[in-house]
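Visitor: Return a 3D structure for these sequence lines:
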Amino acid sequence: MNWARVEKKPGFYEFSGPRRAYKDLLDEDKNKLTLVINWGNPLYDNGHTPQSKTALNALEAYTKEVIGRFPVIETLEVGNEFNGRNFVRGPLEKMAPLERSQAYLKILKATSQGARAGREDIRILGGATHSLPGSWLWNIMDSGGAKWMDAVAIHPYSTPAEQFTRQMAVLRWHPSLKDMPFEVTEFGTDSVKSAGNHLVKNYCQFALAGVTKAMWFPANLRGRRTVPLFTPNGRLTSAGLAYRTVAKHMEGKVVTDISEDQFTYGCKFGNDTYVIWGAARAFKLGDAAQVFDLSGKPVTSPPETLDPETPIIVISDSDTPFTLGELPLIADSYYQFSYPEKNAHKAEGDGFERFAKEGKKTIPLLTMPGQDRPNVPWVPWRGHPDHKGVRLTAETLLPSTSKDIVHVYTAEHPKDVTLTAHFKPGKKSEDGVIVRLSQNGKPLLEERASHENPVEIQRKPISMSSGDTLEIVVAAGESQRGDLTRYRITLERATTQTQ
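Guide: Alright, predicted model coming up:
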């Protein structure tokens, strides 16, 4: 609800008309509303995001009036993606993110005070982030922000479902966030094909990470590519069908993590509903179990293999609703990507050692909380505070002209393995990246990857003894510009003896 439409004269509030009084049409016994508080009123600070004492006092008074006027409002979300520039106006647009977090704190305090004066039981959502920027949230908490909120609002558009719980764990390193509820007040995708998968997978991981409420965006078509829940003529989309299935079988039930390893993702909701997906392996349905598709329809021919993209929904009150076969995968740079705690060099359970290298000097890739400085990811990532040119995430890597990104796999037991790897620099890469593969220091391959000609590696079988190493190095060419590279490295047990 736009502040400028409500208060056109200082201290006078007008709530007539559908844009302002629509909340009166909602039956508060059946509906509860989360309202995003908007600012920007030409009466104060030239319509810019308020920062002066006069403007903040006016915002506080306006918020008190709104919350007191509409009892259907259960929750107030303060701000929208405030860690970016799209939803601020005036001087705040030029501020660095961490500086803007302190400007946000003033608004959070004023709005929270006004809302609680309007009604004591109102729930306040703070943070207002696009993505999961640890530094932004930690900075707010360091300044006492937890006092002015009941939960944190996030929009995790840039986090894949498989990485969500790990990134949330990093955010919760801050003492004020350890037990703080989180609400996902926007998530969605522009992929019509994968929208249902995206909703169900994320719902599972949100639940495991302590998210208490999740809101798909948008409900109806908003002139964007993001897939809505229903079409203009009222038909449910793939996302809408999946939403209905989640609401029927999963919402409000106790969740349990049923992942057997780092390559499998799954949730048990209540006593009978299971969601599972992950690396390919045999899947066998139990005798007293039923598989449902994402729209909630029974599946007559259950899948025989676990899928990395499409979650399987099983309903059964049996102790063994399904069984999984042997996993051929032994290491995966995406599934096993994790964040070393504190200043540790390697995350527990990671199949690879990951580090940067300058000549013979090894540089650890430590956990960086996200948006800690300009031009870095807005989610937790791996890098080094003293070496700002390199970075690593679960999906992308960036070498510098003097520092390579290195992945090393060390065999614990003798085995034959199949190596599969993919490296694709971005379109703006000036001269691509150089990919090198070696075993125990002996070179096996060197190729240059470009956006048009990515490097695809498949080597099988590679015989390895205990303690043998495979090293994959990605180096910049003459220029680092545009070298952000999508990558994936996997190792499986070899199934053939031919090369």
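Visitor: contacts, neighbours, all on C-alpha from now
Guide: Noted.
Visitor: Which residue, neighbours along the chain excluded, lies closest to the most centrally placed residue in the chain?
Guide: In the chain, the C-alpha nearest the mean C-alpha coordinate belongs to T159, at 2.4 Å (C-alpha atoms, centre = their mean). Nearest residue to T159, sequence neighbours excluded (C-alpha to C-alpha, 6 or more residues apart in numbering): S131, at 7.0 Å.
Visitor: which residues touch that neighbour?
Guide: Listed by C-alpha atoms under 8 Å, 6 or more residues apart in numbering, the contact set of S131 reads I154, H155, P156, Y157, S158, T159, W378, V379.
Visitor: just the buried members of the residues you listed?
Guide: I154, H155, P156, T159, W378, V379 (16 or more other C-alpha atoms under 10 Å).
Visitor: part of a strand, is the first one?
Guide: Read that as I154. Yes: assessed with DSSP: H, G, I helix; E, B strand; the rest coil, I154 lies in a strand.
Visitor: Would you check that it makes contact with E183?
Guide: Yes: using C-alpha atoms under 8 Å, I154 is in contact with E183, at 6.4 Å.
Visitor: follow-up on the earlier one: mind telling me what element the residue nearest to the centre of the chain is part of?
Guide: Under DSSP states H and E, no helix or strand contains T159.
Visitor: gap between it and P71?
Guide: Distance, T159 to P71, using C-alpha to C-alpha, to the nearest Å: 34 Å.
Visitor: which one is T496 nearest to, not counting chain neighbours?
Guide: Among residues not flanking T496 along the chain, P461 sits closest, at 6.9 Å (C-alpha to C-alpha, 6+ apart).
Visitor: now the other sequence, so there's something to compare against:
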Amino acid sequence: MKRRVGLLFSVLLLCQPASGAMRLGVNTHFDQGWPLVSFDDVTTARAHGIRDTISWGKVERTPGVYDFTGANSGYVDHACAAGMPVLLTLTPRNKAYDRGETVYSPEARRAFAAFAEAVAARFPCVTALEIGNEINGHALKGRMTARMPQSYIEIVRAVHDAVKPRHPRIRLLSGSSLSVATGFFDRLFGAGLLPLVDGVVVHPYLTVPEQLPAQLARLRLAMARHGGTKPLWASEFGYYYPTPEAAPPHALKLVTLLSAAGVEEAHWYALRDEPYYPNMGLFKGRTPKPALDMFRAVQMRLLPAGDASRIDVGDPLSFVYRFGSGPYVVWGAGRAIRWTGAAQAWDAQGQAISPPTQLGDDPVIVDAPGGFTLGTGHIIADTLTDFAGAGWSYHVKRGKAMTEKPLSWVDWNWTSYIGGRGIQHIRVTGAVVTTSRPAKGNAPELIERYQAPANQPVFLSACFDAKPARQQSVRIVAQGKVLFSGQINGQTSTPQIPLGVAGGGTVDIIYTTAQVGGGAQPIRRRIRILSAADNAPAQCAPSGLDGGGGVPQPGA
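Guide: Just a heads-up that it's a prediction; the model follows:
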């Protein structure tokens, strides 16, 4: 065992990111009984550290008596012996206090804070404490929920006052949110969270990684409204992948975007597949999976060079990032790319390939000290990968007079969307548009409007998908002329439609539902605007829900 611990320590020293770059760890479940041999897999992955938990109720069964044992916390001793950093999530519930509910009484809050301090004192490798997991869901239970957000702030304040004076090295983190839950955190910020924590934690499980930067930017704006920003952490990220092979390209995008957003530390979920999440692990049992190759490539080739930064190429649909002054990670909407001088390239699994000559959907790692030159492109807008980007606006017509009103961003308990406060079921996200029809009166019209660039021919390519039981009516109108009209029942793609709006006119995509009183009626869609027809088939939005199926969607 001593030899194994020494090997762990040696490998960890070789896998450090550049100073100040994002640290990349991995989630484990030693608290749930994983064998210690899984630490060998952490080493193989070259993870910076692990995220796990110690269950308060297993350690303090009798009030005031702590019993740290090999069974309930020995894995942390093992990590400390190896010099491995540990992020611990602590859940403020214990059957010995407040009937097992999330602590709400002063006595129980003090007891939880004392337990957190005992953990910090015992384990020198614990670098951060996360106070609750996915607390915008159902993690907070019992009477304290009636006094949210103040009751949660009281818990964090108790931990802060017990831990920080004695252990200033510990990073005290907010509880995590499932999704980038800006509206949820905004209420916590307003109640006084920010002065008490060293970081704010999110779990960005995203179908479309390209939507992450805008979500994190909104969260930072919410912090700024309340007096200042704190570092962001992503203590879980990944996706509920349909196949093992789908993980590396999607995950490489996420890692790149998290690093470019200045996230301080991120932890992949998870080290191993679990029965209920069969394609999220780096390993299946002890067998490596494709995601492991991606993870190792990031740790060995990218983060040692520094954090990623996006290179402005004048095109929101061309994603060109560079890690420090080292390798690039590139993908995008089909523009040609030429590399200057010698260049080496690897796919998302770190396998050597020829340097790309055209940007595609899958990201590619390229080491090209001489730089690059991009060719021209003909795709100028995409609702999926540049949602709510330049040229787009959103409106609704409703009521007896069908007066048009603008829609704007709405921050709520989960991922932000475009809609209107008090306007039920009229919502727009990157992949889904939702409408509804009241029992009486006119059916509202949700309008997705694009302002075409001047002096340029414009074509529209669209794919719509609605369930047969929730069919939607869609019209595409430009210059007062109906260019497309259809009842969407299943998946429908348009041909590439010339819009005839040269000179900077607008095109409206108008959604209505005929179903009366049926609640939210979602339609999945992807719309691309082209400067030249290319006869390629329309591209559709991917299916699936953010959060691996766990995040409520606005109306979907």
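Visitor: To which residue of structure 2 is the residue nearest to T159 of structure 1 aligned?
Guide: Matched by TM-score structural alignment, S131 of structure 1 corresponds to S179 in structure 2.
Visitor: distance of its match from T256 of structure 2?
Guide: Separation of S179 of structure 2 from T256 of structure 2 (C-alpha to C-alpha) stands at 18 Å.
Visitor: now swap in M148 of structure 2 and tell me
Guide: Going from M148 of structure 2 to T256 of structure 2 by C-alpha to C-alpha gives 35 Å.
Visitor: which of the two has more neighbours?
Guide: T256 (26 against 15; other C-alpha atoms under 10 Å).
Visitor: residues in contact with that one?
Guide: By C-alpha under 8 Å, 6+ apart, the contact set of T256 of structure 2 is A308, Y321, V329.
Visitor: Which of those residues fall within helices?
Guide: Among those, none falls in helices (DSSP state H).
Visitor: So which of these wins on neighbours?
Guide: A308 (28 neighbours).
Visitor: Go ahead and confirm that one touches S325.
Guide: No: applying C-alpha under 8 Å, one finds A308 of structure 2 not in contact with S325, separated by 9.3 Å.
Visitor: ok, A394 of structure 1 touching Y334?
Guide: Yes: using C-alpha under 8 Å, A394 of structure 1 is in contact with Y334, at 5.0 Å.
Visitor: residues in structure 1 aligned with the longest helix along structure 2?
Guide: Across structure 2, the longest stretch assigned as helix under DSSP H is helix 106-122. With TM-score structural alignment applied, helix 106-122 of structure 2 matches the range 53-69 in structure 1.
Visitor: Can you pull out the residues in contact with that stretch?
Guide: 3, 7, 11, 13, 37, 39, 44-45, 50, 73, 106-107, 110-119, 122.
Visitor: Give the buried residues for stretch 251-262 of structure 1.
Guide: Within stretch 251-262 of structure 1, the residues scored as buried using 16+ other C-alpha under 10 Å are E251, V255, T256, D257, S259, Q262.
Visitor: G6 of structure 2 -> structure 1?
Guide: Following TM-score structural alignment, no counterpart is assigned to G6 of structure 2 within structure 1.
Visitor: Would you agree G6 of structure 2 falls within a helix?
Guide: Yes: assigned with three-state DSSP, G6 of structure 2 falls within a helix.
Visitor: Distance check, it against A45 of structure 2.
Guide: G6 of structure 2 is 16 Å from A45 of structure 2, where distance means C-alpha to C-alpha.
Visitor: quick one: which of the two has more around it?
Guide: The neighbour comparison of G6 of structure 2 against A45 (other C-alpha under 10 Å) goes to A45, with 25 against 14.
Visitor: Now the more buried one: closest residue in space that isn't a chain neighbour?
Guide: Leaving aside its sequence neighbours, A45 of structure 2 sits nearest to R296 (C-alpha to C-alpha, 6+ apart; 5.7 Å).
Visitor: And for the counterpart of the one you found in structure 1, the neighbour number?
Guide: With TM-score structural alignment defining the correspondence, R296 of structure 2 maps onto R244 in structure 1. Neighbour count for R244 of structure 1, taken as other C-alpha under 10 Å: 18.
Visitor: Next, R244 of structure 1: secondary structure please.
Guide: Looking at R244 of structure 1 with three-state DSSP, the answer is helix.
Visitor: Which of the contacts of S131 of structure 1 sits closest to I363 of structure 1?
Guide: Nearest to I363 of structure 1 among the contacts of S131 of structure 1 is V379, at 21.2 Å by C-alpha to C-alpha.
Visitor: Specify, as a residue range, where the lengthiest strand in structure 2 falls in structure 1.
Guide: Of all the segments of type strand in structure 2, defined by DSSP state E, the longest one is strand 521-530. Aligning strand 521-530 of structure 2 against structure 1 (TM-score structural alignment) gives residues 483-492.
Visitor: re the thing from before, which element follows the one helix or strand the residue nearest to T496 of structure 1 maps to toward the C-terminus?
Guide: Taking DSSP H and E as the definition, P461 of structure 1 sits inside strand 455-464. Once the chain leaves strand 455-464 of structure 1, the next helix or strand it forms, by DSSP H and E, is strand 469-476.
Visitor: Mind giving me the packing neighbours of that next one?
Guide: Packed against strand 469-476 of structure 1 by the contact rule (3 or more C-alpha pairs under 8 Å, 6 or more residues apart in numbering; DSSP states H and E) you find strand 404-410, strand 433-439.
Visitor: how about the ones you listed in a markdown table, adding distance to A475 of structure 1 and mean neighbour count?
Guide: Converted to a markdown table, these look like this (distance: least, C-alpha to C-alpha, whole Å; neighbours: other C-alpha atoms under 10 Å):
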| stretch | distance to A475 of structure 1 | mean neighbour count |
| --- | --- | --- |
| strand 404-410 | 5 | 20 |
| strand 433-439 | 5 | 21 |
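Visitor: could you dump the ones you listed to JSON lines with distance to S338 of structure 1?
Guide: Putting those into JSON lines (distance: least, C-alpha to C-alpha, whole Å) gives the following:
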{"stretch": "strand 404-410", "distance to S338 of structure 1": "14"}
{"stretch": "strand 433-439", "distance to S338 of structure 1": "23"}
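Visitor: need the strands for the stretch 51-200 of structure 1, in chain order.
Guide: With DSSP state E, counting those that start in this stretch, the ranges of strands along the stretch 51-200 of structure 1 come out as 73-78, 123-130, 151-155, 182-187.
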